[in-house]
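Enquirer: Provide a 3D model corresponding to the input given below.
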Amino acid sequence: MFSDTANKIFKEVIDTYHVINSVDQPFINAYDKETSLLEHLLYRKCWIDTVQWHYEDIIRDPNIDPVAALTLKRKIDASNQDRTDMVEYIDSYFLSKYKDVNVKENATINTESPAWGVDRLSILALKVYHMNEEASREDASPQHQEACRAKLNVLLEQRVDLSTAIDQLLEDIAKGDKYMKVYKQMKMYNDDELNPVLRAQNK
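Expert: This next block holds a predicted model:
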């Protein structure tokens, strides 16, 4: 199943990141783009999400230097763009894979594309990892650990459900029962022509 591969790679990424546990560490993709394209894309996608997760932790420091916070905000903006780009790359992979499928006349479109489901699955892997950390934290109170274990169980159940839904969607697309489209996100705030503040500065 596709979700088994995705969840395995996401765990691999998150475990690898936490060996050094720094947003400034170099990125090395464990999968070759030419021979393992889908795995390559999934690994890159989860790495972006993992670094951004920790960016979000850092920027919430109430004592952060304002200049450092602005620099970090720029990194988060760039990361969000990278994240969106990777979703579109993964969807393009699926579009290519299923391009020759005979779509049935009564086929329907899903509320989200496969890759946006993958995006949620990647974030869910991070939630599972960090909630497990909290549930196991020795300096936390028993009440905190118990509450986090309960939340972890919900996250694990959610991962099973989301994995099943993604696999079902891909199966339906492969059989022609559903079809997919890729809509470019057309984010406006990074565009010099569409963001009025940036446009004014370029006049």
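
Enquirer: use CA for all of it now, contacts and neighbours both
Expert: Fine.

Enquirer: Going by residue numbers, what spans are strands in the chain?
Expert: Using DSSP state E, the strands of the chain run over residues 108-109, 178-179.

Enquirer: which residues touch the first one?
Expert: Taking C-alpha atoms under 8 Å, 6 or more residues apart in numbering as the criterion, the residues outside strand 108-109 that touch it are 177, 178, 179, 180.

Enquirer: and this one, so I can compare the two:
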Amino acid sequence: MSKIDSMFSDFAFKIFNESIDKYHIKDDVYQSFSNPYPKDEIAHLLYRKNWIDTVQWHYEDIIRDPNIDPTSALVLKRKIDASNQDRTDLVEYIDSYFLDKYQSVQVKEGATINTESPAWAIDRLSILALKVYHMQEEATRTDASAEHKQKCQIKLDVLLEQKKDLSTAVDQLLADIEAGTKYMKVYKQMKMYNDDELNPVLRGK
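Expert: Just a heads-up that it's a prediction; the model follows:
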């Protein structure tokens, strides 16, 4: 097992933070995107995955503006729908990486399947990186009250504990798959609301 494999969660979280930091230089959902990692590296997928999550995080902030123009809100809702599809696609690409990586592993008798694939667990880690970043912002805001900052610091501490637990779970899952004590089985996401044949509203048009 390589160093990256044994500490995959740390490797991924570092890349997620690079993406988040890069986004917040301009802090603009319409800024251009460039990926600093080569296309043939897992880092490329991880960086792209978190960038999608980061932009969508801010889409969700904008659409909750009580004064948003209804037309603009509808346009933004469409962007959020497209972003959700991109997010799902990236998760499947990441799972494909792991399926290929562990394809030669001999699955042991009695091996079990996990409740979620590695990539969906990593998806949760990407979202958690965003929660940590923004809660850290709130806990250190110079224009916020001491009470606000204290409450946010308590929440931040919980998020950091969650990061530790989720990271351990991700690394353990990958170790178990490599050892053959767990196996992967990936189902392509069947999102019905984007499909002209499956969404009755779209089908009726």
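
Enquirer: before we move on, the earlier item: with distance to residue 138 of structure 1 and mean neighbour count as added columns, please give the strands of structure 1 in JSON lines.
Expert: Shown next, in JSON lines, are those (distance: least, C-alpha to C-alpha, whole Å; neighbours: other C-alpha atoms under 10 Å):
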{"stretch": "strand 108-109", "distance to residue 138 of structure 1": "47", "mean neighbour count": "14"}
{"stretch": "strand 178-179", "distance to residue 138 of structure 1": "48", "mean neighbour count": "21"}
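
Enquirer: now, among the contacts of strand 108-109 of structure 1, which is nearest to residue 46 of structure 1?
Expert: For the contacts of strand 108-109 of structure 1, the minimum distance to residue 46 of structure 1 (C-alpha to C-alpha) is 22.5 Å, reached by residue 180.

Enquirer: who touches the spatially most central residue of structure 1 in this structure?
Expert: Centroid-nearest residue in structure 1, with C-alpha atoms, centre = their mean: residue 119, separated by 3.6 Å. Shown in contact with residue 119 of structure 1 (C-alpha under 8 Å, 6+ apart): 45, 87.

Enquirer: quick one: what's aligned to it in structure 2?
Expert: Taking TM-score structural alignment, residue 119 of structure 1 has residue 123 as its aligned residue in structure 2.

Enquirer: Break down structure 2 into its helices, ranges please.
Expert: 3-6, 8-26, 42-63, 70-101, 118-139, 146-179, 200-203 (DSSP state H).

Enquirer: do you know which of the ones you listed lies nearest residue 193 of structure 2?
Expert: Proximity to residue 193 of structure 2 (C-alpha to C-alpha) singles out helix 200-203 among the helices of structure 2, at 8.4 Å.

Enquirer: count of residues packed around residue 110 of structure 2?
Expert: 9 (other C-alpha atoms under 10 Å).

Enquirer: just residue 17 of structure 2 next, same as before
Expert: Residue 17 of structure 2 has 19 nearby residues by other C-alpha under 10 Å.

Enquirer: Please say which position in structure 2 residue 30 of structure 1 maps to.
Expert: Aligned partner of residue 30 of structure 1 by TM-score structural alignment: residue 36.

Enquirer: ok, for its match, nearest residue in space, not its chain neighbours?
Expert: Using C-alpha to C-alpha, 6 or more residues apart in numbering and skipping the chain neighbours, the partner closest in space to residue 36 of structure 2 is residue 44 (7.4 Å).

Enquirer: hang on, the one you found packs against residue 34?
Expert: No - counting by C-alpha atoms under 8 Å, residue 44 of structure 2 sits too far from residue 34 to count as a contact (10.3 Å).

Enquirer: which one of the two has more residues nearby?
Expert: For residue 44 of structure 2 versus residue 34, the count of surrounding residues by other C-alpha under 10 Å is larger for residue 44: 16 against 9.

Enquirer: Tell me the residue in structure 1 aligned with the more buried one.
Expert: That one, residue 44 of structure 2, aligns with residue 40 by TM-score structural alignment.

Enquirer: dump the residue contacts of that match.
Expert: Per C-alpha under 8 Å, 6+ apart, neighbours of residue 40 of structure 1: 29, 30, 31, 32, 33.

Enquirer: which one of those has the most neighbours?
Expert: Neighbour max across these (other C-alpha under 10 Å) = residue 31, 17 neighbours.

Enquirer: any idea how far residue 154 of structure 1 is from the residue lying closest to that one once chain neighbours are set aside?
Expert: Leaving aside its chain neighbours, residue 31 of structure 1 sits nearest to residue 40 (4.8 Å; criterion: C-alpha to C-alpha, 6+ apart). According to C-alpha to C-alpha, to the nearest Å, residue 40 of structure 1 and residue 154 of structure 1 sit 29 Å apart.

Enquirer: and what of residue 20 of structure 1?
Expert: 29 Å.

Enquirer: With residue 13 of structure 1 as the reference, measure out to the residue nearest to residue 31 of structure 1.
Expert: 11 Å.

Enquirer: can you check residue 6 of structure 1 too?
Expert: From residue 6 of structure 1 to residue 13 of structure 1 the distance is 11 Å (C-alpha to C-alpha).

Enquirer: and of the strands of structure 1, who's closest to residue 191 of structure 1?
Expert: strand 108-109 (29.4 Å).

Enquirer: Can you list the buried residues in stretch 122-139 of structure 2?
Expert: 122-123, 125-132, 135-136, 138-139 (16 or more other C-alpha atoms under 10 Å).
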